[in-house]
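Participant: would you be able to build a 3D model of this:
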Amino acid sequence: MKGKILIVEDEKKLADVMALYLRKENYNVTCVYDGEAGETAILNYDYNLIILDIMMPKKDGWSLLRKIKAEKNTPVILTTARGEEEDRIFGLELGADDYMVKPLSMRELVLRVNLRIKNRMSSNNNANFSFETMNINEINREVFEDNIIIPLTPKEFDLLLFLCKNPNQVFSRDHLLNKVWEYDYTGDTRTVDTHIKKLREKINFCNKHIKTVWGVGYKCSIE
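Facilitator: From the prediction side, this is the model:
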C-alpha cells in the first residue's frame, strides 16, 4: 500500500467514487460520512492524508481542520462546493495543504494526492528505522512488517517508537506513561500493559523483542 487516506465527506456517492479511484492507485482508503465520525477517526487513527469536506452535518470541516492541525502533522486537502476566494484563503490560513472546488475531477484529485504523498515521503527520507523485518517511518507514522502495513492506534505507534528508539533500556510503566502519554499518571497503569499486548499481537517483531522485566516494566531487546 502507498499510504492510508481518510475521506470525510457527507455525499456518500462522491466519497465512494473518490475511494474507488484512490484504491486503484493502491491507497488504503477509509470513508466516513459526517463530521462526528470524522473526528473519531482522526483522533483514534493515523493517516498519510485527509480529504476533508467543509459543509457537513454534526460538525463542519473548519472545526475538524483546526483539530487536525492542533494534534497531527497530517496533510489535508479541503473540498467544497463553494469556490469563493475568502473560503480558500481561510482554509489555507487554518493550515490546509490544498483546496479543491466541486464538482471534482477524479484525475486531478489523484494527481494532487500523489503529489502530497510524494512530497511528504521525500521530506521524510531520514525518518526511517529498520529492525529485522519491521520498518518504522516516524513522520508518516507507519509501521511495516514483511512489507505489509500494520494498522496501529496513535498511542500504540508512539509506544513502539519510543521503545525502539531507546533499545535495551528498561522503563517502568509510570515512566512510559509520562513519556508516551505525556502526563504524570497516578492511577491504574494497566493501560501500558494493554498497549504492549496489542503490539505483540499485531507485530511479530514486538512479540519476540519487547520483553517484560518483572517488577519493573518493559524494554525493547535488540542485540
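Participant: from here on, contacts and neighbour counts on C-alpha atoms
Facilitator: Noted.
Participant: centroid-nearest residue for the protein?
Facilitator: For the chain, Asp46 is the residue whose C-alpha lies nearest the centre (CA atoms, centre = their mean; 1.4 Å).
Participant: what sits closest to that one if chain neighbours are left out?
Facilitator: Pro154 (6.2 Å; CA to CA, 6 or more residues apart in numbering).
Participant: max-length helix in this protein?
Facilitator: Counting by DSSP state H, the longest helix found in the chain is helix 106-122.
Participant: who's in contact with the residue nearest to Asp46?
Facilitator: Asn44, Tyr45, Asp46 (CA atoms under 8 Å, 6 or more residues apart in numbering).
Participant: kindly report the same for Phe131.
Facilitator: Going by CA under 8 Å, 6+ apart, Phe131 touches Phe205.
Participant: ok, Ile5 next?
Facilitator: Each residue near Ile5 by CA under 8 Å, 6+ apart is listed here: Tyr27, Asn28, Val29, Thr30, Tyr47, Asn48, Leu49, Ile50, Ile51.
Participant: which of those residues are buried?
Facilitator: Neighbour-count burial (16 or more other CA atoms under 10 Å) applied to the contacts of Ile5 gives Tyr27, Asn28, Val29, Thr30, Tyr47, Asn48, Leu49, Ile50, Ile51.
Participant: helix, strand, or coil at the last one?
Facilitator: Under DSSP: H, G, I helix; E, B strand; the rest coil, Ile51 falls in the strand class.
Participant: report the buried residues of stretch 127-140.
Facilitator: For stretch 127-140, the buried set under the neighbour-count rule, 16+ other CA under 10 Å, comprises Met134, Asn135, Ile136, Asn137, Glu138, Ile139, Asn140.
Participant: just say helix, strand or coil for the last one.
Facilitator: Same thing as Asn140. Looking at Asn140 with three-state DSSP, the answer is coil.
Participant: so the closest residue to it other than its chain neighbours versus Thr74, what's the distance?
Facilitator: In this structure, Asn140 finds its nearest non-sequential neighbour in Asn48, 6.1 Å apart by CA to CA, 6+ apart. From Asn48 across to Thr74, the span is 6 Å (CA to CA, to the nearest Å).
Participant: let's see this one next to it:
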Amino acid sequence: MPKTILIVEDQQILREIMKEYLLDEGFRVVEASDGSRALELFHEHEIDLIILDIMLPELDGWSVCRRIRKTSNVPILMLTARSDENDTLLGFELGADDYVVKPCSPPILLARTKRLLENRQIREPGDTLSGGGIAVHLPSRTVTLDGKLCSLTHTEFEILACLMKNKGNIITRDQLISKIWGYDFAGDDRTLSSHIRNLRSKLGEHACRIVTVVRSGYKFEDRP
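Facilitator: Modelled structure (predicted):
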C-alpha cells in the first residue's frame, strides 16, 4: 500500500512540483495551502509523513508542528526560506525531524523524504531493546520508562534505538548523522545536539543513560 504524504505549502507552483515528484515515485499525496487545513487533513487521513512549510497563512508551520506532536510522532520534514539558525533549532525543539531550506532541489527533498520513511520501516515482532529502565519496542515504535509510555518524535526514537542497539559502544556524531539523515545531510552538529538535548529532556531521570564522550560522540550505558 502506498505511503501517504501530506504537503503543506502555500505556494501552489512549488506544491505542484513536489506533488508531481512524489506521485512519480508511487506515493499518495494530499495537500494543504494553510495550517488550519493541514490539521484537518491530518485527522482525516492516515498520514505517513508531513512536508511542512513554516510560513503559512491561518496557522504557521511551527504551530502546526506543535499541535501534531501532542498526539503523533509522524515524521515531519520542515521547509523554510529562512537560514537563521534559531529558526531551525526552534523547529527541532517543537518536534520536527529534518528540514530543507528553500529554494530546494526536488530530488534532494525526495531523498530526505525516503530516508525518513525508510528509518520508520516496521521491524520483526518481538524486537525489543531494554536497559536502565528504558524499553524500546521496535515494531510498534514505542518507548517506556519504568513501564510508563514516553512519547518521542521520529528522530528522537531513531537516535535512542541506534544508541541502545550499540549499548556500551561509542557511536560517533558522524555515524549518528549518517544513520538518521544520510550522507547528503546539509545540516551540522548543532542539529544533532538539538535532538539529543530534546531526547534527554524527555527521558528525565533516565537521561544519564545517554553519555557524551568528549570529542568522540555518544554511548548508551545501563548504569550511570
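Participant: helices along structure 2, start to end?
Facilitator: Taking DSSP H as the criterion, structure 2 contains helices spanning 12-24, 35-44, 61-69, 85-94, 106-119, 154-165, 173-181, 189-203.
Participant: tell me what the longest one is packed against?
Facilitator: Spelled out, it's helix 189-203 of structure 2. Helices and strands touching helix 189-203 of structure 2, by 3 or more CA pairs under 8 Å, 6 or more residues apart in numbering; DSSP states H and E, are helix 85-94, helix 154-165, helix 173-181.
Participant: now do stretch 7-24 of structure 2: everything it contacts.
Facilitator: In contact with stretch 7-24 of structure 2 (CA under 8 Å, 6+ apart) are residues 28-35, 38, 50-53, 56-57, 106-107, 110.
Participant: which of these count as buried?
Facilitator: Using 16+ other CA under 10 Å as the burial test, these include 28-35, 38, 50-53, 56, 106 as buried.
Participant: thought Ser130 of structure 1 was touching Glu142?
Facilitator: No. Counting by CA atoms under 8 Å, Ser130 of structure 1 does not reach Glu142; the two are 12.0 Å apart.
Participant: what residues are shared contacts of these two?
Facilitator: What both Ser130 of structure 1 and Glu142 touch, as defined by CA under 8 Å, 6+ apart, is the set Ile136.
Participant: picking up where we left off before, among the helices of structure 2, which is nearest Val136 of structure 2?
Facilitator: Comparison of the helices of structure 2 against Val136 of structure 2 by CA to CA identifies helix 154-165 as nearest, at 6.9 Å.
Participant: tell me, that closest one lands on which residues of structure 1?
Facilitator: For helix 154-165 of structure 2, there is no aligned range in structure 1, judged by TM-score structural alignment.
Participant: could you check how far Arg88 of structure 1 is from Ala37 of structure 1?
Facilitator: 24 Å.
Participant: how many residues are close by the closest residue to Leu192 of structure 2 other than its chain neighbours?
Facilitator: Nearest non-adjacent residue to Leu192 of structure 2, counting by CA to CA, 6+ apart: Ile177, 7.1 Å away. By other CA atoms under 10 Å, 19 other residues sit near Ile177 of structure 2.
Participant: tell me how far Leu161 of structure 1 lies from Val192 of structure 1.
Facilitator: Distance from Leu161 of structure 1 to Val192 of structure 1, by CA to CA: 14 Å.
Participant: who has more neighbours, those two?
Facilitator: Higher neighbour count among Leu161 of structure 1 and Val192: Val192, with 22 against 18, using other CA under 10 Å.
Participant: what residue in structure 2 is paired with the more buried one?
Facilitator: When structure 2 is aligned by TM-score structural alignment, Val192 of structure 1 is left unaligned.
Participant: Val192 of structure 1: what secondary structure?
Facilitator: Looking at Val192 of structure 1 with three-state DSSP, the answer is helix.
Participant: which residue comes closest to it once chain neighbours are left out?
Facilitator: Nearest residue to Val192 of structure 1, sequence neighbours excluded (CA to CA, 6+ apart): Arg173, at 6.3 Å.
Participant: tell me how many other residues surround that neighbour.
Facilitator: For Arg173 of structure 1, the number of neighbouring residues by other CA under 10 Å comes to 19.
Participant: give me the nearest residue to Asn198 of structure 2, chain neighbours excluded.
Facilitator: Nearest in space to Asn198 of structure 2, with sequence neighbours left out and distances taken as CA to CA, 6+ apart, is Glu93 at 6.6 Å.
Participant: what's the spacing between the residue nearest to the centre of structure 1 and Ala96 of structure 1?
Facilitator: From Asp46 of structure 1 across to Ala96 of structure 1, the span is 17 Å (CA to CA).
Participant: before we move on, what about Leu20 of structure 1?
Facilitator: Leu20 of structure 1 sits 23 Å away from Ala96 of structure 1, going by CA to CA.
Participant: next: Glu11 of structure 1.
Facilitator: Distance of Glu11 of structure 1 to Ala96 of structure 1, computed by CA to CA: 21 Å.
Participant: mind checking which of those two has more residues around it?
Facilitator: Ala96 (23 against 13).
Participant: ok, now which ones touch the counterpart of that one in structure 2?
Facilitator: If you follow Ala96 of structure 1 across to structure 2 using TM-score structural alignment, you land on Ala96. Neighbouring residues of Ala96 of structure 2 by CA under 8 Å, 6+ apart: Cys65, Pro75, Ile76, Leu77, Met78, Thr153.
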